[in-house]
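Asker: All I have is the shape, not the residue letters:
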């Protein structure tokens, strides 16, 4: 081989000088390829005798081992973990730069130390016993311990110890200080979290996808009237009503597909058999592969809220029933005249549906064609005028309907109008006024009749006086006409004439009174 020519010349000279030689060379064979041979030569007289053994495969193996060793050294020098090679007696034989940086020592300083000088949890006896146990078990051992830093601080490390047949121990050392710090922080956080969980009134539980409980807090135990030992390890489906199990399993299936939190409401029975509504917020706990391995649920007793909602629903149903059946018009609208609700009676009376109202540009103009009346109604709605207000409202067929409306303001500021048809009341009012006018006429009639009676009595009285006077005067004249003078007779006749005139006046008054009564003339 060209690379071995010079070595071959040196070897030839060496044989001549010393009489023997052992050398490995590459020779080109008939096929042109080079093969390795190991030569053992000896000089005898004028000749050199040599024995050659082909070692091509051995050389390839050696080269591969050398390359592998170089690769291992490169890996050891560049890996993020520390590397330490130790003897059975604990002396450090080799380290990489990562471990030097980890403990603050130089490589030269570490090669002067033993493993137990760096170790805090094991002394020399422990290290030797540990190495002996490794020899017997012939396995690698992973331990967590602490190594001394040059500055005196302790470094948390994870050590993977591997025993070799030559008695050496390889240690791959990982700095887990940050992980340990986080673990301590997590433990403290878990303690606080557990304290918080155990002290809160909400129910907290964790369970596997097949519903087996793995954790419950005190509130959960108290609610179901069982101890933690009785609950851990059982399926919480045994605590649920039969009719809820299907929905619970469906929710678990959803969590397995999507572990995001969600809220569900289920009812349970406590240890006393009382029905309670519980609002659960559950979510999936996943592993590194994103698979749900456990579920956690936080429950809160919302029975008072559910009962209040039920009572509210019953009340709303009752109010709706009343509104839809009461013989009063009910409408809810805003200050712009837009209606948001009208009841059944409103539709029956005015013959407009809510959808039809919304389709029209301005219903107030249709309801109240008179601008002044429309403005009065709008202002009364805006002002929230109390009491009933009478108005005429136009129906779908164009008739003006007598109605009376009252404004009611709700707690949220909305305005509610309550109306009633007052046509009957208006008719009654007309009848009342008519009856009142009739009563006045009758009163006048009674007064007139009384007046007539007094007048007739007066006339009769007034008639009797002149008639008596006339009768007396005529009787006197007739009886004594032969004995009285003409002057005296004329005097009596004049008196009779005056009485006749007086009676004529009375008769005229009676005629006028009769005419006034017939014509209902006020006088």
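Answerer: Now that the structure is in, tell me what you want to look at. Because the structure is predicted, anything quoted here is derived from the model rather than measured.
Asker: Every contact and neighbour count from this point should use C-alpha atoms.
Answerer: OK.
Asker: mind listing what's buried in the helix or strand hosting residue 230?
Answerer: According to DSSP states H and E, residue 230 maps onto helix 228-231. Buried residues in helix 228-231, counted by 16 or more other Cα atoms under 10 Å: 228, 231.
Asker: what sits up against that helix?
Answerer: Residues from elsewhere that reach helix 228-231, judged by Cα atoms under 8 Å, 6 or more residues apart in numbering: 213, 216-218, 221.
Asker: Next: stretch 288-303.
Answerer: With Cα under 8 Å, 6+ apart as the test, stretch 288-303 has contacts from 201-209, 255-256, 259, 276-287.
Asker: Buried members of the residues you listed into ChimeraX, please.
Answerer: With 16+ other Cα under 10 Å as the criterion, this ChimeraX line picks the buried residues out of those:
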select :201,202,203,204,205,206,207,208,209,255,256,259,276,277,278,279,280,281,282,283,284,285
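Asker: Could you pull out the helices in the stretch 351-500 of the chain for me?
Answerer: For the stretch 351-500 of the chain, the helices defined by DSSP state H, counting those that start in this stretch cover 354-358, 363-367, 371-383, 423-479, 486-519.
Asker: Can you add mean neighbour count and give the ones you listed back as CSV?
Answerer: As requested, these are exported to CSV (neighbours: other Cα atoms under 10 Å):
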stretch, mean neighbour count
helix 354-358, 13
helix 363-367, 17
helix 371-383, 14
helix 423-479, 14
helix 486-519, 14
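Asker: Make CSV from these and add distance to residue 77 to it.
Answerer: Below are the helices of the stretch 351-500 of the chain laid out as CSV (distance: least, Cα to Cα, whole Å):
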stretch, distance to residue 77
helix 354-358, 83
helix 363-367, 90
helix 371-383, 87
helix 423-479, 106
helix 486-519, 140
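Asker: Structure two is appended below for comparative analysis:
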């Protein structure tokens, strides 16, 4: 019988009738957990066939064949495809309805939480095999007694941290704990002692023998005897140093980007599809607060900002919606400085924000103060107008009297200076000189900015 309801991806249950050699129950999550199709169980009476190393498969079969009624074993193995590591508790029981022997398997991802400890079993082939499984694990495995001293650690633990058994076994767990994290380890230890069966999670830095530090992630569970008393604590852990380094690099990049964005005078902000502020850099927050007297806040609806007039809100709602519809464009936004009363101009760029799937989830805005630029442009236009006016004056108002002066000088009697006609010409020269002076004054006046 197969369970029609999907279960959690991290665990599954399998019930196998050994007398009739058939599956009575299999969780739907089995297929995702083991990465196989439905045909796998129809073709194989042992669900691990072809999924684990043949030597591991044979060892598990030997352990299963040695089970007494109502006896359980717990084993950890990894799948050949994808190297996924799983923990299985396998129990031999009797079906109350049929009286048949059944194998009940509860399987979890290794770090999803092991609810019961790996058992101690009698010396011999089974113990050797179990230890080989433990030592082939890709996770750390340790046991700590109720006094806080190591009683066991697997091969990976020793090789990763450079310790020998003599360095660890019989020594307090604080030997592999840095002072800064000692309280975390103490709390985890006490929680395990006082909460039997509860999974206690711990993330801390563990020092290697050579002084190197490793970021590690652990799950601890207490082991109890038949009376329920805690006798040991078992921990399964893994090295997460690479992940932590990546996270640290990401945070550093984020902080650097934030610093860069917040050190610019340009305004950078974004809104979601409901026109709520998603992000605002410091320059935008300060400018809006200065202009309106009301500080904008992340998550606030931009169209409900108390400092904006209804007309401004209506205009900007249109701007945002254009970007949310996929349009990229620029506008010139005009504001009034509340202190000086001068006009301020900003060039604002609107850009839709897309997801990896191509869906628009918001609008990103970039504003740049162009007040000074427009002022310079205006001055340049005015200067060009003045230069054109000077050129016009030079061409007409100044050249005409100069031409007249040159003509009069040409009419003068240079041989007989006292010729009566020269007196009349000189009088005309005075008149022309006055005209030249007036034209020059016009040119000078045109160069002065009013």
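Answerer: Everything's here; your move. In this text, all values refer to a predicted model and were calculated from it rather than measured experimentally.
Asker: Kindly provide the TM-score of these chains.
Answerer: Put the two chains on top of each other and the TM-score (TM-score structural alignment, normalised by the length of the second structure) is 0.55; 306 aligned residues with a Cα RMSD of 4.6 Å.
Asker: before we move on, the earlier item: the helix holding residue 230 of the first structure vs the second structure, average distance?
Answerer: Using mean Cα distance after the TM-score superposition for the first structure, helix 228-231 of the first structure ends up 4.5 Å from its aligned counterpart in the second structure, as a mean over the superposed pairs.
Asker: That helix: how far from the chain's middle?
Answerer: When distances are taken as Cα atoms, centre = their mean, to the nearest Å, helix 228-231 of the first structure is centred 33 Å away from the chain's centroid.
Asker: and whatever helix or strand comes next after that helix, what does it pack onto?
Answerer: As assigned by DSSP H and E, the chain's next helix or strand after helix 228-231 of the first structure is helix 245-257. Applying 3 or more Cα pairs under 8 Å, 6 or more residues apart in numbering; DSSP states H and E, one finds that helix 245-257 of the first structure makes contact with strand 275-286.
Asker: I would like the residues contacting the strand it packs on, please.
Answerer: The contact list for strand 275-286 of the first structure, computed with Cα under 8 Å, 6+ apart, reads 255-256, 258-270, 292-303, 306.
Asker: Sort out for me which of the residues you listed are in strands.
Answerer: If you go by DSSP state E, the contacts of strand 275-286 of the first structure have 262-269, 292-301 in strands.
Asker: before we move on, back to that, just the buried subset of the contacts of strand 275-286 of the first structure, written out for ChimeraX, thanks.
Answerer: Selection of buried members from these for ChimeraX, criterion 16+ other Cα under 10 Å:
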select :255,256,259,266,267,268,292,294,295,296,297,298,299,300,301,302
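Asker: follow-up on the earlier one: which members of the contacts of helix 228-231 of the first structure are the farthest-apart pair?
Answerer: Greatest spatial distance in the contacts of helix 228-231 of the first structure: 213 and 218, 13.8 Å, computed using Cα to Cα.
Asker: which of these two has more neighbours?
Answerer: Taking other Cα atoms under 10 Å, residue 213 of the first structure and residue 218 do not tie; residue 213 has more neighbours (22 against 19).
Asker: so how far is residue 231 of the first structure from that one?
Answerer: From residue 213 of the first structure across to residue 231 of the first structure, the span is 7 Å (Cα to Cα, to the nearest Å).
Asker: Not counting its neighbours along the chain, what's nearest residue 76 of the second structure?
Answerer: Leaving out its chain neighbours, the residue that sits closest to residue 76 of the second structure by Cα to Cα, 6 or more residues apart in numbering is residue 87, at 4.3 Å.
Asker: Determine the set of other helices and strands touching the helix or strand containing residue 191 of the first structure.
Answerer: According to DSSP H and E, residue 191 of the first structure maps onto helix 177-199. The contact analysis (3+ Cα pairs under 8 Å, 6+ apart) places helix 177-199 of the first structure against strand 154-163, helix 218-224.
Asker: Now do the contacts for the nearest residue to residue 366 of the first structure once chain neighbours are set aside.
Answerer: Excluding its sequence neighbours, the residue lying closest to residue 366 of the first structure (Cα to Cα, 6+ apart) is residue 394, at 6.8 Å. Shown in contact with residue 394 of the first structure (Cα under 8 Å, 6+ apart): 350, 366-369, 400-401.
Asker: List buried members of these by neighbour count.
Answerer: When neighbours are counted using 16+ other Cα under 10 Å, these contain these buried positions: 350, 366-368, 400-401.
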